[in-house]
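# attaching a predicted model along with its sequence, questions to come.
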Amino acid sequence: MLLVAVSGVNAREFYFAPSSLEGDGLSQQDIDLSLFPKENGQLPGTYHTKVTMNKRYIDDKSITYINDKTGALQPQLTPEQLRQWGIRVDDYAELAQLPTNEPLGKPLGDYIPFAAVTFDFNTMTLRISMPQAAIDVHHDDEIAASSWNDGVPVLFTNYAFSGSERSGEDQTTLSSQYLNLRSGANLGGWRLRNYSTWTQSDETQSWQTINTWLQHDIHCLKAQFIAGENSTRGEVFDSLQYRGINVASDDQMLPYNQRGFAPIIRGIASSNAEVSVRQNGYVIYQANVAPGPFEITDLYSTTNSGDLDVTIKEADGDEHHFTQPYSSVAIMQRPGNIRYEVTLARYRADDNQAANEPLFAQASVIYGLNNFLTFFGGGTTSQDYQALNGGTGVMLGELGAISTDVTLARAHLDNNEQHDGQSWRLMYSKQIAATDTNFTLASYRYSTDGYYTFADANEKHDASG
């Protein structure tokens, strides 16, 4: 009976009489102390808080708290704060529709499944448990464009010089020299570049300027602007020399773990788990994830093929394994990544080639749709030439990866003849694990009669065709 009585006493809510406070004046006031007997009861207000997410420190911030039904403090978080902490607010429709700077009307877990928030009043720490799939993993790896440094003003030149002298049986001496110069200047964000050569023999000498161009970063597009003499990249169409302007995406502006091709790995963890990724027997990635769905989108690009062995090790030691097929060709892009190039210029023929040099416009784009599909295409147009290209890169799992595209072209030659044709291109890549052999068909092209590349169409043709 005594044990039952003690248990009953412990189960009751503690009551603190206001009259016990020191001072007669206070005892006469209507003071509500009902909050403090509760287990987690604390006064609402604004507290300077250390914020952690998945046991990792992310911020120090003054956050306003209110009491829930149990008296515990609940943070007044806004969608804007969540975005600042790298949470993918826009991936959750109900959350994305809320006003940016107004507090959430419900617990965070009602908007993002498996998410949870707890506040430790003693240490003033707000602990957020967030599924890895809801976090932008590049949030900490990517440096804001506003922090990029253009470098210091500089003039430079790189050179290579060679010469030779030969003596014949008739006592004659022949000599020659060759100088290769790559020079430039940097000022602010502008970079001037020049590529020139000089040759001299016994009787002749010549100086040739091959390319001169001015270049500048376009931060908001993660691209480079080039004006002057240069060449297109040649990813969709053949590379062309031009004199004009060019804008092209620049992978060097991306974090290292976003360059090249690598698939997205998706899974679900039942607890705080360790995820390991192996390729060809080597661990190439390892991370801890919170309970719930996860996405690994920051794999470094490694070899062009070699399936990925994924291990999920749960908190209790249980392990789950699955295989992510991985094989790619040069044209493939990460899911969601885009590469593009736009050129408005005059065509430059080879120095020793008599050819037309018309004005032209060319654009190309490559887009990674998902782990298995990459779409690409583009167009080239000038007064006497038009071409369209379209193609797809496909990851075939254990069968490797393949890319195929077709270019449709119409050319009006200088002899007034019109030619229409198509050109088909095939690229293939496969790793044979049993023999550790990489098989690559770098590029196979088949062109029909009447197909001309832009360079071929601008060569001089006689009246007979």
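Everything's here; your move. Residues are numbered from 1 along each chain as shown.

# alpha carbons only for contacts and neighbour counts from here, please
OK.

# longest helix in the protein, by number of residues?
In the chain, with assignment by DSSP state H, the single longest helix is helix 2-11.

# distance between the helix or strand following that helix and the chain's centre?
The helix or strand immediately downstream of helix 2-11 is helix 24-27, counting by DSSP states H and E. Between the centre of helix 24-27 and the centre of its chain there are 66 Å (CA atoms, centre = their mean, to the nearest Å).

# which secondary structure elements does the very next helix or strand once past helix 24-27 contact?
Following helix 24-27 in sequence order, the next helix or strand is strand 45-53 (DSSP H and E). Using 3 or more CA pairs under 8 Å, 6 or more residues apart in numbering; DSSP states H and E as the contact definition, the elements that strand 45-53 packs against are strand 56-67, strand 125-129.

# residue contacts, the nearest residue to His321 once chain neighbours are set aside?
The shortest distance from His321 to any non-neighbouring residue, by CA to CA, 6 or more residues apart in numbering, is to Thr311 (4.6 Å). For Thr311, the contact set (CA atoms under 8 Å, 6 or more residues apart in numbering) comprises 274-277, 319-322.

# Throw the residues you listed into CSV and include neighbour count and distance to Glu80, thanks.
Formatted as CSV, these follow (neighbours: other CA atoms under 10 Å; distance: CA to CA, whole Å):
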residue, neighbour count, distance to Glu80
Glu274, 18, 30
Val275, 22, 30
Ser276, 18, 32
Val277, 23, 33
Glu319, 13, 37
His320, 12, 36
His321, 12, 37
Phe322, 12, 36
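
# let me have those residues in JSON lines, extended by secondary structure and distance to Leu179.
Below are the contacts of Thr311 laid out as JSON lines (DSSP: H, G, I helix; E, B strand; the rest coil; distance: CA to CA, whole Å):
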{"residue": "Glu274", "secondary structure": "strand", "distance to Leu179": "57"}
{"residue": "Val275", "secondary structure": "strand", "distance to Leu179": "55"}
{"residue": "Ser276", "secondary structure": "strand", "distance to Leu179": "52"}
{"residue": "Val277", "secondary structure": "strand", "distance to Leu179": "50"}
{"residue": "Glu319", "secondary structure": "strand", "distance to Leu179": "63"}
{"residue": "His320", "secondary structure": "strand", "distance to Leu179": "62"}
{"residue": "His321", "secondary structure": "strand", "distance to Leu179": "59"}
{"residue": "Phe322", "secondary structure": "strand", "distance to Leu179": "57"}
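
# put this beside the first:
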Amino acid sequence: MERNLNLKINGTLKLCPLAIAIATAYFPVAQAADASFVEFNTNFMSPDSKSRIDIARYEKGVPVPGKYNVEVLINGVAMGRYDLQVSDGSGALPDGAICLTKKTFINLEINIEKLSKASLELLNGADDDQCLPVDQILPEASFDLDTGEQMLSLAVADIYLIKRPRGYVNPALWDQGITAGILNYNANFYRSVTRNNESDALYAGINSGFNIMGWYFRHNGSLSWQEDAGRRYQSLDTYVQRDIVPLSSRLTLGDAHTTGEQFDTLAFRGIQLANAEQMLPDSQRGYAPLITGIARTNARVKVMQQNRLLYETTVAPGAFEINDLYPTGYGGDLEVIIEEADGSVQRQSIPFASTSNLLRPGITHYSATVGHLRKGWVEDEPLLVEFTWRRGLSNRFTAYSGIQGNEDYKAAQLGLAVGTPVGAFSFDVTHARSTLPKQYESFGRSMSGESYQLKYSHMIQQTGSNISVAAYRFSTEGYMDFMTAMQLREAMDNNDRQIELYRPKSRLGLTANQRLPEGWGNFYASLYQQDYWNQRGSDRQYQFGYNNHIGRINYSLSASRNRNGEGEYETRYMLSMSIPFSSDSLFSQMSVNLNRDNDGRLREQVGLSGTALENNALSYSVSAANANKGGSSSGAFNSSLRTPWTTLQASAGAGKHYHNYSLGMNGTAVLHSGGVTLSPYSGDTMALVEAKGAKGAAVSNYPGVRIDRFGYAVVPYLNAWQMNEISIDPKGLPDDVELNLTSQKVAPYSGAVVKLSYGTTMGTPVLIVLDNDSHVPFGADVFDGEQNAVGVVGQGRRIFARLAQQSGQLKVRWGEAPHQQCLLNYQLPNRAKANNSGMLTLNGRCVAR
């Protein structure tokens, strides 16, 4: 914000206490091309001309010269932290000029081609690290430097900025993190006692990793132990990843899984390169149509969906394009409203429905995998080669294809996704050919076939009907997917004559949701059916449900029926209710569940749950259940306690002829150069916050995350590739600790541990009142024995300072001449003598040098 101040203080008016000191030390300095100033009459600051202080800098509203690391905002959008320089006037730049390097201007997305000739010549003639005045590069911009908040706000005309989609973060700001070790753990001990048996079991799941120089090593596994079966460790994944930013892709080496977007997911050992959609801005992920139109005037354009505003912008006369809508799911057609400057309105409807295969125009997804199928699926680890490709051709069409195979199996897929006014369709066909071992000539030397798949989704706005997933797949008798073909070959190689691999023939899946009129709730239904070529019968699953509420009481009714291939049915009916209580009650919610099966067995369960302690660190629940027809009554207790270091769980249950209990813990340990920091949360992309001396300070909005006694905290669940704001709440800090910075923003790589350091100033806050013999002017600077600035002289010869030593000598200076300096000895008293604000008050005399 630009400030215009033209004030002259004269006459007998006296200045407010600390006005100039506070204004110059903490208030923002606003500048534009025509900087204005305030003129002060120094006679009213100190009648003694010998001790008069030079306040020319304050008159001009100029910050203290030096280098600052500040958060830069352009038109209110955070662009990251950069160094800036405030000139002291000793060189070619005027006193107080604010300058940034050429490299910084480029990283700030300034459209160099739109700059004036003079600005362009200045920029092109500079080295990358040469400091250039902001008002010379962007003479029409206004800027506001707030040294207290360490923030530079720039107001720049759009013509000087490179147009980027919403949510865009400059890759130059992405942070690959520090060298760190990560251990996410989940450990449980379980003991069960029945009338005839006692058993103990132990489980520990780990997700560990090590990050170094942009390489992310990961290992996932589990250790299980049972009293009667012994110990077993199972490795799930072990791989290393690295991001290839120019390709918006991620490279994976080791034991991992294929993407599963077009072919079935397979566990492989090898190498994979695949696009990372998360690197794109939020507004470029998923599917949303490209909107084009023509405005006759400077028009206001709105994009609506079901009477909800999704997007609004202002466009110039002529053709316009909107390509940065956020993904809108299955929400129905879009209405584009163009409000012209003359009051006229244009409207157009954009059909919108999405399947998982649709992409925005111009967006490409791909994956390339070469390796071997891992043991555990088949023993001989056959070769696996897979490549998939998908590209958005236009608003309506997305094409996709893929290949998969090895020397004994080959499959090729071709498909097309289409968005239409009556819904979104996708259709693909996969041809596969499997070569069998020679000894099985009776089966034929090879088997080949096709698999056809059709998907559909649609939202009918007029009726509130949402068919979110409808998929049908039919496979011919000779078709086999990769896994089935490899298992069949292995069985044949092992002379297994009892080969019984069920090959799917057809599969149908349907999910539908119907919103009823206001107050009548919501109805949903789902259907799944699968048939096999070499098995009679089919698997079927049906489910129907209804949700609504009466006041604050939520309830749901559902019915499900399952049929297996042998023709056996299982039917269940369920009623569930959730009843909230007062927030200050011991229990905040009651749940009721009634369950009945097709044999007439009825089970009733009632539960109570609640939370306690600060930030609901303790959660607990009790439940009781009863069942008829041979069933029995039972009860259970569950609890979870989130500590600053880990999350603890405990549970117990008992019923007829049995009882059990379990203990568990989960969380994260991060190993870094400063030691080991523990967290009660488990995450993969994290921030390591460093704030020495700030023990106990709360971090961001994560309950229970606080700075530990070593000065560190781990913040989990950061959004990769996007800006995350990490703040420290200074409330509760000791009086002798002050945060130099309370908030920072960071955009981490996926899987990174980024370090954010928050400087602290240690020292006792002291108010020193100088006696009448101390001829010290208002606004004089105060330094400690190590020449650190610790305070400033205010009205009435009062000094507020933060002192690191229990005793020592301060120097007060208001000029370079010896008679413009004096020395002040101090000895801090006991903290018990502090005033109500926690500040010590001293009396002292400043003696001329």
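Nice, thanks for sending it over. None of the values given here were measured: they were computed from a predicted structure.

# drop the TM-score for these two in here.
With the length set by TM-score structural alignment, normalised by the length of the first structure, the two chains reach a TM-score of 0.69; 348 aligned residues with a CA RMSD of 2.9 Å.

# what's stretch 627-640 of the second structure aligned against in the first structure?
Using TM-score structural alignment, stretch 627-640 of the second structure lines up with nothing in the first structure.

# all strands for the stretch 201-350 of the first structure, in order.
For the stretch 201-350 of the first structure, applying DSSP state E, counting those that start in this stretch gives strands covering 205-218, 223-231, 241-249, 265-269, 273-279, 282-289, 292-296, 308-313, 319-324, 338-347.

# save these as CSV, and put in distance to Gln81 of the first structure too.
As requested, those are exported to CSV (distance: least, CA to CA, whole Å):
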stretch, distance to Gln81 of the first structure
strand 205-218, 28
strand 223-231, 29
strand 241-249, 30
strand 265-269, 26
strand 273-279, 26
strand 282-289, 21
strand 292-296, 21
strand 308-313, 31
strand 319-324, 34
strand 338-347, 28
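
# map Val193 of the second structure across to the first structure for me.
By TM-score structural alignment, Val193 of the second structure lines up with Ser167.

# distance of its match relative to Thr52 of the first structure?
78 Å (CA to CA, to the nearest Å).

# these two - which one has more neighbours?
Thr52 (18 against 10; other CA atoms under 10 Å).

# please tell me how far the match of Val193 of the second structure sits from Asp202 of the first structure.
13 Å.

# joint contacts of the two?
Leu174.

# for the longest helix seen in the second structure, buried residues please.
The longest helix of the second structure (DSSP H) is helix 482-493. Across helix 482-493 of the second structure, burial judged by 16 or more other CA atoms under 10 Å covers 482, 485-492.

# try stretch 373-380 of the second structure
Buried residues in stretch 373-380 of the second structure (16+ other CA under 10 Å): 373-374, 378.

# just give me the closest of these to Phe397 of the second structure.
Phe397 of the second structure lies nearest to Leu373 out of these, by CA to CA, at 33.6 Å.

# what lines up with the closest one in the first structure?
Using TM-score structural alignment, Leu373 of the second structure pairs with Tyr347 in the first structure.

# can you pull the contacts of its match?
Tyr347 of the first structure touches 240-243, 357-360, counting by CA under 8 Å, 6+ apart.

# how about Ala463 of the first structure?
Asn415.

# is it in a helix, a strand, or coil?
coil (DSSP: H, G, I helix; E, B strand; the rest coil).

# cool, and Glu121 of the second structure?
Per three-state DSSP, Glu121 of the second structure ends up helix.

# for Ala21 of the second structure, same thing?
Applying three-state DSSP: Ala21 of the second structure is helix.

# so how far is Ser446 of the second structure from it?
Counting by CA to CA, the gap from Ala21 of the second structure to Ser446 of the second structure is 88 Å.

# who's more crowded, the two?
Higher neighbour count among Ala21 of the second structure and Ser446: Ala21, with 20 against 16, using other CA under 10 Å.

# could you tell me which residues make contact with the counterpart of Gly306 of the first structure in the second structure?
Gly306 of the first structure maps onto Gly332 in the second structure, with residues paired by TM-score structural alignment. Residues counted as contacts of Gly332 of the second structure (CA under 8 Å, 6+ apart) are 305-306, 351-353, 458-461.

# quick one: those as CSV, columns for neighbour count and distance to Leu152 of the second structure too.
Putting those into CSV (neighbours: other CA under 10 Å; distance: CA to CA, whole Å) gives the following:
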residue, neighbour count, distance to Leu152 of the second structure
Gln305, 18, 37
Gln306, 14, 40
Pro351, 18, 43
Phe352, 27, 41
Ala353, 31, 43
His458, 27, 47
Met459, 25, 46
Ile460, 17, 48
Gln461, 14, 46
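
# still contacting in the first structure, which of the residues you listed?
Retained in the first structure: 305-306, 351-353, 459, 461, out of the contacts of Gly332 of the second structure (criterion both residues aligned by TM-score structural alignment, their matches' CA atoms under 8 Å).

# Val737 of the second structure - how many residues pack around it?
For Val737 of the second structure, which is what you asked about, the neighbour count (other CA under 10 Å) is 19.

# mind checking how far it is from Tyr826 of the second structure?
Taking CA to CA, one finds Val737 of the second structure at 20 Å from Tyr826 of the second structure.

# please enumerate the helices of the second structure.
19-26, 56-59, 102-107, 117-124, 134-137, 482-493.

# for the fifth one, name the packing helices and strands.
By that I understand helix 134-137 of the second structure. By 3+ CA pairs under 8 Å, 6+ apart, helix 134-137 of the second structure packs against strand 98-101, helix 117-124.

# can you add mean neighbour count and distance to Phe217 of the second structure and give these back as CSV?
CSV is the format used below for those (neighbours: other CA atoms under 10 Å; distance: least, CA to CA, whole Å):
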stretch, mean neighbour count, distance to Phe217 of the second structure
strand 98-101, 22, 36
helix 117-124, 14, 42
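
# among the ones you listed, which comes closest to Asn513 of the second structure?
Nearest to Asn513 of the second structure, of these and by CA to CA, is strand 98-101 at 55.6 Å.

# so the closest one matches what in the first structure?
Under TM-score structural alignment, there's no match for strand 98-101 of the second structure.
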